[in-house]
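> got a predicted structure here, sequence first:
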Amino acid sequence: MASIIKKIITTAKAPLPVGPYSQAVVVDRTVYLSGALGTDPATGKLVEGGAIPEAAKALENIIVLLAAAGSKIDNVIKCTVLLNDMADFAGVNLEYKKVFTKDLPARTCVQVGKLPLGANVEIEVIAVVGDCTVEHVTVD
């Protein structure tokens, strides 16, 4: 049986973990990103201004991590958005739509009790490595 390689991805260009986990893990051609907060990689602190700026920064951090893992935002297949307050849903969606502009990934968005560092938003993604061909299929 062939061995599967599990690559642990670490980059100082994105915020370092605030707990015992990896920034990203690649197995075969799939990239699993840990939840990204809207933190500045240089300071490790959340950006100011609440959920919307935090979402924008979290998405920037995701783009950097995907690149470090050999992937890109267009290769995201699943996204999970965790909100401290569902009242931020519309504003976070505005930032989300600036990054995910076509061939949207599957997504879940939920309100949670509390996020690390007192964050308002956390976003995690699963993506693939390599070139992707997109087919749109509609089933009646």
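Received the coordinates, thanks.
> could you use CA atoms for every contact and neighbour count after this?
Noted.
> buried residues in stretch 79-90?
79, 80, 81, 82, 83, 84, 88, 89 (16 or more other CA atoms under 10 Å).
> tell me the SS of the first one?
Following DSSP: H, G, I helix; E, B strand; the rest coil, the label given to residue 79 is strand.
> I figured it hits residue 104, correct?
No: counting by CA atoms under 8 Å, residue 79 does not reach residue 104; the two are 9.6 Å apart.
> residue closest to the middle of the protein?
With distances taken as CA atoms, centre = their mean, the residue of the chain nearest its centroid is residue 124 (3.7 Å).
> burial check on residue 91, number of neighbours?
By the measure other CA atoms under 10 Å, the count of residues near residue 91 is 13.
> what of the one 10 residues further on?
Look at residue 101: counted by other CA under 10 Å, it has 10 neighbours.
> got a list of what the residue nearest to the centre of the chain touches?
33, 34, 35, 36, 79, 80, 81 (CA atoms under 8 Å, 6 or more residues apart in numbering).
> does residue 122 sit in a helix or strand, and which one?
Residue 122 belongs to strand 121-128 when assigned by DSSP states H and E.
> structure two is appended below for comparative analysis:
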Amino acid sequence: MNKEIIHTLQAPQAIGTYSQAIKVDNTVYLSGQIPLVPETMEIIEGDIRAQIHQVFCNLRAVAQAARGELSDIVKLNVYLTDLSHFPIVNEVMGEYFSVPYPARAAIGVAALPKGSEVEMDAIMHMLPQEYPAC
């Protein structure tokens, strides 16, 4: 098994014993992202919509560090402390994804790290890199 650690300064640094993502062959497992601003490591100010946008920005940064894009995500898990925010997740998600959408789960939880209202993790699958013949 070829296991590569993915790391970028463009996303929040891991606040525990985990990696931002792990790539195994053509699959990337992205760790949960909460709405931390990478430069300050503080939750973004604003409402749940701002938090959701920040989470997608953080996921995008990790995906790009793995040489992928959000469009390569095949499975997305969304964790919310208030499931009434789910319609906002759908609305904001439409700004970052298009058909075919990834498979998704939405889970209500009692609490998230640092008082966040939302967290997301993902699985990304990419086609093997093809390089032109010289």
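Ah, there it is. None of these values were measured; they are calculated from a predicted model.
> coming back round to it: what lines up against the residue nearest to the centre of structure 1 once you look at structure 2?
The equivalent of residue 124 of structure 1 in structure 2 is residue 121 (alignment by TM-score structural alignment).
> circling back to that earlier point, the strand holding residue 122 of structure 1 vs structure 2, average offset?
On superposition with structure 2, the mean distance recorded for strand 121-128 of structure 1 (mean CA distance after the TM-score superposition for structure 1) is 0.6 Å.
> aligned against structure 1, show me the partner of residue 33 of structure 2.
In structure 1, residue 33 of structure 2 lands on residue 36 (TM-score structural alignment).
> so who does that match touch?
Counting by CA under 8 Å, 6+ apart, residue 36 of structure 1 touches 58, 59, 61, 62, 122, 123, 124.
> quick one, strands of structure 2?
With DSSP state E as the criterion, structure 2 has strands at 3-6, 21-24, 27-33, 36-37, 42-43, 73-80, 103-108, 118-125.
> make CSV out of those and add distance to residue 50 of structure 2.
CSV is the format used below for the strands of structure 2 (distance: least, CA to CA, whole Å):
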stretch, distance to residue 50 of structure 2
strand 3-6, 25
strand 21-24, 23
strand 27-33, 14
strand 36-37, 11
strand 42-43, 10
strand 73-80, 14
strand 103-108, 18
strand 118-125, 10
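> how about these, which one is nearest residue 96 of structure 2?
Closest to residue 96 of structure 2 of the strands of structure 2, according to CA to CA: strand 73-80, at 11.1 Å.
> contacts for the closest one?
Contacts for strand 73-80 of structure 2 (CA under 8 Å, 6+ apart): 86, 101-109, 117-125.
> next one: stretch 49-60 of structure 1
Counting by CA under 8 Å, 6+ apart, 36-40, 46-48, 88, 91-92, 95-96, 99, 119-123 sit against stretch 49-60 of structure 1.
> next one: stretch 9-28 of structure 1
For stretch 9-28 of structure 1, using CA under 8 Å, 6+ apart, the contacting residues are 4-8, 31-34, 39-42, 44, 61, 64-65, 68-69, 116.
> in the longest helix seen in structure 2, what counts as buried?
Longest helix in structure 2, counting residues (DSSP state H): helix 48-65. For helix 48-65 of structure 2, the neighbour count (16+ other CA under 10 Å) marks 48, 51-63, 65 as buried.
> kindly report the same for stretch 112-120 of structure 1.
Buried, per 16+ other CA under 10 Å, within stretch 112-120 of structure 1: 119, 120.
> need the distance between the two termini of it.
10 Å (CA to CA, to the nearest Å).
> now stretch 11-23 of structure 1
8 Å.
> could you tell me where it falls in structure 2?
Going by TM-score structural alignment: stretch 11-23 of structure 1 matches residues 8-20.
> just stretch 76-87 of structure 1 next, same as before
Under TM-score structural alignment, the match for stretch 76-87 of structure 1 is residues 73-84.
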